[in-house]
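Engineer: Sharing a sequence plus its predicted fold:
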Amino acid sequence: MEALSPSARRVQDLLDAAGLGHRVVEHAGSTRTSEDAAAAVGCAVAQIAKSLIFRAKESGRPVLVIASGANRVDEKAVGRLIGEKIERADPDFVRESTGYAIGGVSPIGHAVPPLVLIDADLMALDSLWAAAGTPNAVFRLTPADLVALTGGRVEAIRKG
């Protein structure tokens, strides 16, 4: 087995510490988009748990929304759920608050602990795939594992 890149290794170390047996897999091609990731691992786009970082407007806190790859996020609903409006985070904010680059943001191991909301649609699936620190690394987990690992609140955040 090839050595993992530093960001993917950081995620693997966190997964090892959780003791649930998850394995980070790095692919030769990109898993940056939900479609790319689904094609790389052979699953439905809906099974990709994409980690989206927003910035809470008043407090400046990072907000992690983990959404199904098939869904768009209702940003107004997220704002209502956390009690303040949110805005899209720029790449510098994403890197500083998570420690990851856009396209590789893992749902775990953030530099600044975020507020976490999880798309309720993910809970109906048997297994999920999430980014593991780089734009070509992912790991498989269950919806229950996702909640346990992130401490996130499951909410209806799908647009439409």
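Structural biologist: Now that the structure is in, tell me what you want to look at.

Engineer: CA only for contacts and neighbour counts going forward, please
Structural biologist: Noted.

Engineer: what's the longest helix in this protein?
Structural biologist: helix 6-18 (DSSP state H).

Engineer: which residues sit against the longest strand anywhere in the chain?
Structural biologist: In the chain, assigned by DSSP state E, the strand with the most residues is strand 48-56. Applying C-alpha atoms under 8 Å, 6 or more residues apart in numbering, the contact partners of strand 48-56 are 34, 37-38, 61-70, 84-89, 94, 105-107, 122, 128-131.

Engineer: Could you list which of the residues you listed belong to helices?
Structural biologist: Counting by DSSP H, the part of these found in helices is 34, 37-38, 94.

Engineer: Between those, which sits nearest residue 157?
Structural biologist: For the ones in helices among the contacts of strand 48-56, the minimum distance to residue 157 (C-alpha to C-alpha) is 17.2 Å, reached by residue 34.

Engineer: wait, isn't the closest one in contact with residue 72?
Structural biologist: No: Residue 34 is not in contact with residue 72 according to C-alpha atoms under 8 Å; the separation is 11.5 Å.

Engineer: Can you tell me the centre-most residue of this structure?
Structural biologist: Per C-alpha atoms, centre = their mean, the C-alpha nearest to the average position across the chain is that of residue 51, at 2.6 Å.

Engineer: dropping in the other structure now:
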Amino acid sequence: MSLQSVKAFFAENAPDIDVIETQTSSATVALAAEAHGVEPAQIAKTICMRVGERVVLVVARGDARIDNRKCRDAFGAKPRMLDVEQVAELTGHPVGGVCPFGLATPLKIYCDVSLRAYDEVVPAAGATNAAVRIGVERMATLVSAEWCDICQDAVAKTDAEAAE
């Protein structure tokens, strides 16, 4: 049902965007990057979390980590990750396929500024083997997202790490 809700979302709101289904799993950032031929940072991961009394979705670049202090400053509370069942119930999407499109429950959506490092990103599309390629600004507009800055600053890799 989840993949269908995402396809219906795009059919209604952006019929020029195709949902890409792969034979292999793209349930993790590393698997998604490999399946779609992009670097892990270009995967737009969607995180479902509780901040205070509300549940929000945050879309961030694949290699970003939530900074608890920035999150608390932006949302007024420390973020708490939801469990697998809560995520599936609220979003309608399985973990590994969570995205801001075709949601089962209306949720406030935020896009972290870390995404702006790319013109195009690859978020999941409601299944562990589905995704879309979409412009960052277009994605934010389609899902009525607000921009936020709640991820840790990127750390430059050392020469040794870059060589690996």
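Structural biologist: Thanks, I have it. Given the structure is predicted, the values throughout are model-derived calculations rather than measurements.

Engineer: that older thread, quick one: which of residue 34 and residue 72 of the first structure has more around it?
Structural biologist: Taking neighbours as other C-alpha atoms under 10 Å, residue 34 of the first structure and residue 72 compare with residue 34 leading, 23 against 12.

Engineer: which residue lines up with the more buried one in the second structure?
Structural biologist: Here residue 34 of the first structure is matched to residue 29 in the second structure, going by TM-score structural alignment.

Engineer: what's near enough to touch that match?
Structural biologist: Residue 29 of the second structure neighbours (C-alpha under 8 Å, 6+ apart): 40, 43, 45, 62-63.

Engineer: And the longest helix of the first structure, what's buried?
Structural biologist: With burial defined by 16 or more other C-alpha atoms under 10 Å, the residues of helix 6-18 of the first structure counted as buried are 7-12, 15.

Engineer: Likewise for stretch 136-152 of the second structure?
Structural biologist: 136-137, 139-140, 143, 145, 147-152.

Engineer: Give me the range in the first structure that that stretch lines up against.
Structural biologist: Going by TM-score structural alignment, stretch 136-152 of the second structure sits over residues 143-159 in the first structure.

Engineer: Any idea how far that stretch is from the middle of the chain?
Structural biologist: Mean C-alpha position of stretch 143-159 of the first structure versus that of the full chain (C-alpha atoms, centre = their mean, to the nearest Å) differs by 10 Å.

Engineer: ok, the nearest residue to residue 25 of the second structure once chain neighbours are set aside - how many residues close by?
Structural biologist: Excluding the flanking residues, the one nearest residue 25 of the second structure by C-alpha to C-alpha, 6 or more residues apart in numbering is residue 129, at 4.7 Å. Here the count is done by other C-alpha under 10 Å, and residue 129 of the second structure has 21 residues near it.

Engineer: just the buried members of the contacts of strand 48-56 of the first structure?
Structural biologist: Those of those that meet the buried threshold are 34, 37-38, 61-70, 85-87, 89, 94, 105-107, 122, 128-131, by 16+ other C-alpha under 10 Å.

Engineer: and these, which of them are in strands?
Structural biologist: Among these, the residues falling in strands (DSSP E) are 62-68, 86-87, 128-131.

Engineer: Which one of those is nearest to residue 115 of the first structure?
Structural biologist: Nearest member of those to residue 115 of the first structure, counting by C-alpha to C-alpha, is residue 63, at 4.8 Å.

Engineer: corresponding residue for the closest one in the second structure?
Structural biologist: Checking TM-score structural alignment: residue 63 of the first structure goes with residue 56.

Engineer: Quick check: chain neighbours aside, which residue is closest to that match?
Structural biologist: residue 108 (5.1 Å).

Engineer: ok, now how distant is the residue nearest to residue 24 of the first structure when sequence neighbours are not counted from residue 104 of the first structure?
Structural biologist: Nearest in space to residue 24 of the first structure, with sequence neighbours left out and distances taken as C-alpha to C-alpha, 6+ apart, is residue 139 at 4.7 Å. Distance, residue 139 of the first structure to residue 104 of the first structure, using C-alpha to C-alpha, to the nearest Å: 11 Å.

Engineer: Counting neighbours, go ahead and name the busier of those two.
Structural biologist: Neighbours were counted for residue 139 of the first structure and for residue 104 using other C-alpha under 10 Å; residue 104 has more, 25 against 21.

Engineer: contacting residues around that one?
Structural biologist: Neighbours of residue 104 of the first structure in contact, by C-alpha under 8 Å, 6+ apart: 32, 131-137.
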